[in-house]
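Asker: okay, predicted coordinates and the sequence, questions at the end:
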Amino acid sequence: MNSSLLTFSSDAYLVAFFLYCLGFISYGITIAGARYTKRDPKAYMKRWGRISYVISLLGFVSHVAFFFTRWIGGGHIPTSNMYEFISFLAMMIMLAFVVVHAIYRKAVIGLFTLPLIVIIVAYSMVFPQEVQPLIPALQSYWLKIHVTTAALGEAFFAVGFATALLQLLRVVDFREKSPRARRSQRWVEIVMIVGVIMIGYLVSVFGFRAAGYEAVFVQENVTITDAGVDNTETDEVVYSLPPIFKPFNSQVQEIDSFIGLKDGVFETPHWMKGVDAARKLNTIIWSIIAGLVVYAIIRLILRKPIGAVLHPFTRGIDPDDLDEISYRTIAIGYPLFTLGALVFAMIWAYEAWSRFWGWDPKEVWALITWLYYTAYLHLRLSRGWHGEKSAWLAVIGFIVVMFTLVGVNLVLVGLHSYAGV
């Protein structure tokens, strides 16, 4: 293990993060400026779009440098835990964006893809960043093939999601008052709220982490063996967020004061037996609370729904172009995901556990994701679902992808639980 290379790798990742942030801001200037400039809007957008793309591309180069230096310094491909995989997924989304940009050259796609990358990179930084030794199941070259191909397929789904969301903001008229229009407006705003909740999660985690908050519980776990003997194990559970839900059957060992909180408000239900189930439930609740607070602040500042604020900036964009880009992007991702998440995954599963399929939660949700996008392509090609219907399918599909990636690893128990460590 090469510590100097790993240090350089971490620095390169941080540089990539800030360049992605700068690229997102630059794309915002590109789109907003083209709307309000007194000069030729097309020339303005072309010049600033090129600047934004170069900044984003530099971030991608730094991200690639992080990936390969961590690989060389750590001794294995950096996709074996949540930190490494999420960072790799963000890199693949940027690669997918580069491919799509090379084909269509639409600056507005960057305005919606770059913030998604920024959020995913920031999310990866929540997890432990140390290089961990590979468990036996991961010591296979099929791991490299399976993970990289599946992540690339999911990355194209992500760009398809960003384009579909942009399409919805373009076609949903926030000035209409009809019941159908209001329903579409509400659903678009719900998607915005989900995005803000993701930001709220990052705000809460990094905020309390910066404050050095910590709460420690001692939890007793009682199991009964086949012989009828009670085995009692004592575990220490460390929280980095104030405990709204404390572990089941636990006592406070040490807790920092927060608005007078000296114990958990509620006890986690006993039937939640997943790995760190109490801490994860507590994190989800905090994410929702922080996200809703952030959303309330945004609404107070904007004085209108987020979708209604973004809608005017989409005028002048051809929704049919967005529909085509979203479809073609997902069409590229579908065979990649099929190979990576199903075919190569089953080969790896046979090598690691001597069976192709075992109904592990991760396997089940990978299959659900594949079936969903199969239905998407069927409805589009055979049933003529274009426009708004197709866009909603693409948006919902990526929500399914994110649950497969994050929810399964962090909420459900299975053979892939190691990835949440």
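Answerer: Looks like it arrived, so ask away. Residues are numbered from 1 along each chain as shown.
Asker: use CA for all of it now, contacts and neighbours both
Answerer: OK.
Asker: how about the strands of the stretch 101-250 of the chain, start to end?
Answerer: 215-224, 230-239, 245-246, 250-255 (DSSP state E, counting those that start in this stretch).
Asker: comparison target below:
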Amino acid sequence: MGSNAALEPINETLGVYSQLFMLLAAMVYMVVFIFFALDLAKTNKSISEMDAAALKEDEKLLVSAGAVTRPARGRRGQEVRADNVGEHIVTDKMEYTKLSSNRKMARIAVVLMCLAVALHGFAVFARAFAANRVPWGNMYEFMSTGALVVSAVYLVALFFKDLRFMGAFISGLVTLMLCGATIGFPTPVGHLVPALQSPWIVIHVSIAVFASALFAISFAMNVLQLMQHSRMKRIADGQPDKMPFMRVVPGAGALENFAYRLNTIGFAMWTFTVIAGAIWAEAAWGRYWGWDPKEVWSFVIWVVYAGYLHARATGGWTGPRSAWLSIIGFLCVVFNFTIVNIFFNGLHSYAGV
């Protein structure tokens, strides 16, 4: 790209607009989170009312048939019905149905999330045009761009699957990412440091952003999978359903399969990221691998997800074990981005903090 003297000047006005729209996006994301949370609360209440009505109908049918039976009861005397385990508002195929679509709060949340993504996208691209470069040259930009990819991928997925049950998780995660970027890693708009002034930053870092976003969405799926698995196990043991709102979430098996597919794509992208990083390292420092902390932890992430995919495909690791292994992989991603960037000295110490 040449020396800093040959670089175009920073557009300070666009930089200010970028910060303003980033703040507006974060505020809208918080409102989105509230509406998704209200949707879960309202759905929880509706499910309880539906169960009560269904129970009364069952009792009427039993009485009319001349049979009187008592429903099963949990430890606290609460009635336990079979459909608490098998019947979900969102099917395992995650398709839109008449029952699942009748959720006003969720529809409002999706519309507001579209607005938030538009504001967020303007903020990211305004910063890119302000500096005349790609918007992922430091931790602030990587985190804010990564948050945009997470929310954008989620919105695109909503056209094909009913993933609104993840709305509160995704909007909450994106809000935390934007707050973390703004509060933890505030960085003025500026030119790239010389080490990053290479065409490889477009290829290497952009794929890393997409891979990390897929890992984040998969992480959300795995957490919900563990919650659903725990809930269904308790109900099968005759205990009361303490999380009826999870009826709006598909079964644990469906969540696991969806997370597995996302992790497969993310792993392929991360593999390319590691390879592209090695090629860039050879061009910049004259070697493909030097055991730099960033290189080591990028490889650790690759090993964890490779182990996850291998164990699930050939070793029969399904259910909570595979979910925990996937979660460990994402925690390694977070560790690599935060702790390694901030506290480990190495050739990659140009995160802007």
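Answerer: Alright, I've got the coordinates. Source: prediction; values computed, not measured.
Asker: now the TM-score, please.
Answerer: Scored by TM-score structural alignment, normalised by the length of the second structure, the superposition of the two chains gives a TM-score of 0.76; 289 aligned residues with a CA RMSD of 2.3 Å.
Asker: returning to that earlier point: most tightly surrounded among the strands of the stretch 101-250 of the first structure?
Answerer: strand 245-246 (a mean of 25; mean count of other CA atoms under 10 Å).
Asker: before we move on, back to that, to residue 111 of the first structure, which of the strands of the stretch 101-250 of the first structure lies closest?
Answerer: strand 230-239 (35.4 Å; CA to CA).
Asker: where exactly do the helices run in the stretch 151-300 of the second structure?
Answerer: Secondary structure of the stretch 151-300 of the second structure (DSSP state H, counting those that start in this stretch): helices located at 167-179, 200-236, 252-285, 293-314.
Asker: mind checking which of those helices is nearest residue 350 of the second structure?
Answerer: helix 293-314 (11.4 Å).
Asker: so the closest one matches what in the first structure?
Answerer: Helix 293-314 of the second structure corresponds to residues 361-382 in the first structure, going by TM-score structural alignment.
Asker: and that stretch, what's buried?
Answerer: 361-363, 365-367, 369-370, 372-373, 376-377, 379-380 (16 or more other CA atoms under 10 Å).
Asker: about what we covered before: can you list the helices of the stretch 151-300 of the second structure in JSON lines and add distance to residue 140 of the second structure?
Answerer: Formatted as JSON lines, these follow (distance: least, CA to CA, whole Å):
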{"stretch": "helix 167-179", "distance to residue 140 of the second structure": "9"}
{"stretch": "helix 200-236", "distance to residue 140 of the second structure": "13"}
{"stretch": "helix 252-285", "distance to residue 140 of the second structure": "20"}
{"stretch": "helix 293-314", "distance to residue 140 of the second structure": "17"}
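Asker: residue 338 of the second structure: which of the ones you listed is closest?
Answerer: helix 293-314 (10.8 Å).
Asker: that closest one vs the first structure, average offset?
Answerer: Following superposition, helix 293-314 of the second structure is found to deviate from the first structure by 0.5 Å on average (mean CA distance after the TM-score superposition for the first structure).
Asker: run the chain-centre distance for the helix or strand immediately after that helix in the chain.
Answerer: Sequence-wise, the next helix or strand downstream of helix 293-314 of the second structure (DSSP states H and E) is helix 320-337. Helix 320-337 of the second structure sits 12 Å away from the centroid of its parent chain (CA atoms, centre = their mean, to the nearest Å).
Asker: which residues sit in contact with the residue nearest to the spatial centre of the second structure?
Answerer: For the second structure, residue 217 is the residue whose C-alpha lies nearest the centre (CA atoms, centre = their mean; 2.8 Å). Contacts for residue 217 of the second structure (CA atoms under 8 Å, 6 or more residues apart in numbering) come out as 150, 154, 170, 259, 262.
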